[in-house]
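> Just a sequence and a predicted model for now, questions to come.
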Amino acid sequence: MPFQPVQQEKLAQGVVRQIELLILRGLLRPGERLPSERELAERMGVSRPSLREAIAELQGRGLLESRAGSGVFVVEILTSTYSKALIDLFANHEEAVFDYVSFRRDLEGMAAERAARFGSDTDLKIIDTVFRKMEAAHGKKNPADEAALDAEFHLAIIEASHNIIMLHTMRAMFDLLKAGVFYNRQQMFRHRETRGILLEQHRAINEAIQARDSEKARAAAEAHMTYVETVLGDLRKADKNEGIARLRYQHELGRE
């Protein structure tokens, strides 16, 4: 018979499993600092030696890292998700930008649909709270805060979809975006008219999710990413036109 003796799980393994799940479910984020050893041991109800054993195992597996004088952190996953060579290819080839937007349109449409269906009431409160912050930031002349909240809004929806594969995939995608690999997010908010349209699109996504209208939420998210693709195309065309115009201007000055 395929039965084995039941063994009590070591406390250290219980700690390992709990931290694993927190990372897997996105509750502990890349780069996030864990509480101090004393505080964490008290919270989890284990001895400090058991906690140290668990931390050492998670460090050995590349999930946690110790920084001298700073504490223990969840590892940053950007470089391990994509090689530097591949990141450089993304950055240097324009077609990657539009494939990125197309990929996001498909996944974010699905995420918005799932958030409307499966998100808890608290998930929806988080999404709405981030959107309200976007509304407040919209009144500022500098678009930096609004651009940062844009990413936070979309990640809140992805978290509310409760699909851990989608969550970690899209976090890696947003890490690349934050690093400026695909495009400068603040360029999207450079013009006041564009900022207004983007805010209304985010409002439509939020309202559909709050109403738990999954079909409308998906359509709103997909329409938003289609608009982003159009704006990016226009911005790139404008940059090229400006480059040509500057060459023409320099040539004209040389003829004087």
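Sure, I can see it. Numbers count the residues shown, from 1 in each chain.
> Could you use CA atoms for every contact and neighbour count after this?
OK.
> hang on, V72 in a strand?
Yes - assessed by DSSP: H, G, I helix; E, B strand; the rest coil, V72 belongs to a strand.
> Quick check: it touching L58?
No - under the criterion of CA atoms under 8 Å, V72 makes no contact with L58, lying 10.6 Å away.
> what is in contact with the two at once?
L64 (CA atoms under 8 Å, 6 or more residues apart in numbering).
> can you give me the strands for the stretch 51-200 of the chain?
All strands of the stretch 51-200 of the chain, identified by DSSP state E, counting those that start in this stretch, fall at 64-67, 71-74.
> Reformat those as JSON lines; add mean neighbour count and distance to H251.
Listed next are these as JSON lines, based on neighbours: other CA atoms under 10 Å; distance: least, CA to CA, whole Å:
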{"stretch": "strand 64-67", "mean neighbour count": "18", "distance to H251": "55"}
{"stretch": "strand 71-74", "mean neighbour count": "18", "distance to H251": "54"}
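> got CSV for the ones you listed, with distance to R192 too?
CSV is the format used below for those (distance: least, CA to CA, whole Å):
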stretch, distance to R192
strand 64-67, 42
strand 71-74, 38
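> I158: which of those is closest?
Proximity to I158, assessed across those by CA to CA, is greatest for strand 71-74 (20.0 Å).
> what helices or strands is that closest one leaning on?
Under the contact criterion of 3 or more CA pairs under 8 Å, 6 or more residues apart in numbering; DSSP states H and E, strand 71-74 touches strand 64-67.
> Identify the residues contacting the strand it packs on?
So strand 64-67 is contacted by 55, 58-59, 72-75 (CA under 8 Å, 6+ apart).
> check contacts around A116.
A116 makes contact with 161, 208-214, 217 under the criterion CA under 8 Å, 6+ apart.
> What's the separation between it and I127?
11 Å (CA to CA, to the nearest Å).
> and H202, how many neighbours does it have?
Per other CA atoms under 10 Å, the neighbour tally for H202 reads 21.
> Can you point out the buried residues in whichever strand or helix holds I205?
Per DSSP states H and E: I205 is located in helix 192-210. Neighbour-count burial for helix 192-210 flags 194-195, 198-199, 201-210 (criterion: 16 or more other CA atoms under 10 Å).
> and that helix, how far from the chain's centre?
Its chain's C-alpha centre lies 18 Å from the corresponding centre of helix 192-210 when counted by CA atoms, centre = their mean, to the nearest Å.
> What of stretch 176-190?
Centroid displacement of stretch 176-190 relative to its chain, using CA atoms, centre = their mean, is 13 Å.
> One more to weigh against that first structure:
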Amino acid sequence: MANSSLSTRLEGLIREAGLRPGDRLPAERVLAARLGVSRASLREALHGLAQSGRVQARPGSGHYLQAPQLDEIVAPLAGLMRQNPSYWRDVMEIRRVLEAQAAELAAMRATEADKARLAAQIERLEEIHEAGSAHEDAQGDAALHLLIAEASHNLVLLHMMRGLFELLAASISHSLEKLYTRPQTFRMLARQHRALVGAITAGQPEQARRAALLHLDFVAATLRRVEDDEARMLRLSPSLQPASDPA
């Protein structure tokens, strides 16, 4: 119990210091002095935070703050999404906020290596589509968006987006895959992806933000049409069944 209390106090100290994921924690002697505990007790608390994934111990270098694990972000929402997949709309609204910012930051921060990975993924998406697998199409699309998040060089943003993609994959993977079975939809998605990556590689933050919003609004509108079409077919299905012979 005492160790749990110390871990809580240590996390509070980390928050007060304004540390971000990837930042190095102060030296053990400094932390122990601030908390008024022995270094042995502090090491136990640090070990507990390392076990939970909150900090990472690097031999010879110290302890570093880590971003929240995906399970911490996704777990509270996964059950809700399974019970009512229509919450994908909420997820898309959050994607709109996060991905517009990710695109803008990527346009400002992307390295040459980031740009090369984005360009390669654009080409790979077309190769995947030619293979005719809607599932692989959806996976490749998600990979492109996560590469953009990586190019933003904001670790928290990247982890949050990974969590959102996991939620979508778990709840409406069937609908996502249907986007790629419509030739006109794929062509539009491909043009939007190229415009988005083009703005990022050209270092145009505002254009990248607009391209991301245009793309996500199109995806959301298309998903709504897919959902409406499936609901309509479900309503019609009883009337399409042959009438049973009277007993």
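Thanks, I have the structure now. This one's a predicted model, so the numbers in the text were calculated from it and none came from an experiment.
> Could you tell me which residues make contact with the residue most central in space within the second structure?
Centroid-nearest residue in the second structure: M161, 1.7 Å away (criterion: CA atoms, centre = their mean). When contacts are counted by CA under 8 Å, 6+ apart, M161 of the second structure is found next to 95, 98, 146, 149.
> change it to 10 Å
70, 94-95, 98-99, 102, 142, 145-146, 149, 167 (CA atoms under 10 Å, 6 or more residues apart in numbering).
> Filter those down to just the buried residues.
With burial judged by 16+ other CA under 10 Å, the buried subset of those is 95, 98-99, 102, 142, 145-146, 149, 167.
> Can you lay out the residues you listed as TSV showing distance to L223 of the second structure?
TSV is the format used below for those (distance: CA to CA, whole Å):
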residue	distance to L223 of the second structure
R95	14
L98	19
E99	18
A102	22
A142	15
H145	17
L146	20
A149	22
L167	15
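> Quick one: map D228 of the second structure onto the first structure.
Under the alignment (TM-score structural alignment), D228 of the second structure pairs with K237 in the first structure.
> Which one of the contacts of strand 64-67 of the first structure is nearest to R17 of the first structure?
Within these, proximity to R17 of the first structure (CA to CA) peaks at L58, which comes in at 9.8 Å.
> Distance-wise, check the closest one relative to E146 of the first structure.
For L58 of the first structure, the distance to E146 of the first structure equals 36 Å [CA to CA].
> Give the residue from the two that has the larger number of neighbours.
Shown here are L58 of the first structure and E146; by other CA under 10 Å, E146 has more neighbours (24 against 19).
> Going by the alignment, the more buried one corresponds to which residue in the second structure?
Checking TM-score structural alignment: E146 of the first structure goes with D137.
> doesn't Y180 make contact with its match?
Yes - counting by CA atoms under 10 Å, D137 of the second structure touches Y180, with 6.8 Å between them.
> Need the overlap of contacts for the two.
Common neighbours of D137 of the second structure and Y180 (CA under 10 Å, 6+ apart) are 129, 186.
> After superposing, tell me the mean distance of the lengthiest helix in the second structure to the first structure.
Longest helix of the second structure, by residue count under DSSP state H: helix 205-240. Comparing helix 205-240 of the second structure with its match in the first structure after superposition yields a mean distance of 0.7 Å (mean CA distance after the TM-score superposition for the first structure).
> how far off helix 183-201 does that helix point, in degrees?
Angle, helix 205-240 of the second structure to helix 183-201, by axes from the mean of the first three to the mean of the last three CA atoms, to 10 degrees: 160 degrees.
> To which residue of the first structure is D90 of the second structure aligned?
So D90 of the second structure corresponds to D99, using TM-score structural alignment.
> Now for the match of E146 of the first structure: which residues touch it?
D137 of the second structure neighbours (CA under 10 Å, 6+ apart): 124-131, 143, 176-181, 186.
> Test my guess that L144 of the second structure contacts L125.
Yes - contact criterion CA under 10 Å: L144 of the second structure and L125 qualify, at 8.6 Å.
> Spatially nearest residue to A151 of the first structure (excluding sequence neighbours)?
F174 (7.2 Å; CA to CA, 6 or more residues apart in numbering).
> er, T201 of the second structure I mean
For T201 of the second structure, ignoring the flanking residues on the chain, the nearest one in space by CA to CA, 6+ apart is K115 at 5.8 Å.
> what are the ranges of the helices in the second structure?
Taking DSSP H as the test, the helices found in the second structure are 2-16, 28-35, 39-51, 70-83, 88-109, 112-131, 134-151, 155-178, 183-201, 205-240.
> now the longest one against helix 134-151, angle please.
Between helix 205-240 of the second structure and helix 134-151, the angle comes out at 160 degrees (the same axes, to 10 degrees).
> same question, the third one
An angle of 140 degrees separates the directions of helix 39-51 of the second structure and helix 134-151 when computed by the same axes, to 10 degrees.
> what does helix 39-51 of the second structure rub up against?
2-11, 28-33, 35-36, 52-57, 63-66.
> got the angle between that helix and helix 2-16?
Between helix 39-51 of the second structure and helix 2-16, the angle comes out at 70 degrees (the same axes, to 10 degrees).
> If we go by neighbour counts, what in helix 39-51 of the second structure is buried?
By 16+ other CA under 10 Å, the buried positions in helix 39-51 of the second structure come out as 39, 42, 45-50.
> can you check the first one too?
For helix 2-16 of the second structure, the buried set under the neighbour-count rule, 16+ other CA under 10 Å, comprises 6-7, 10-11, 14.
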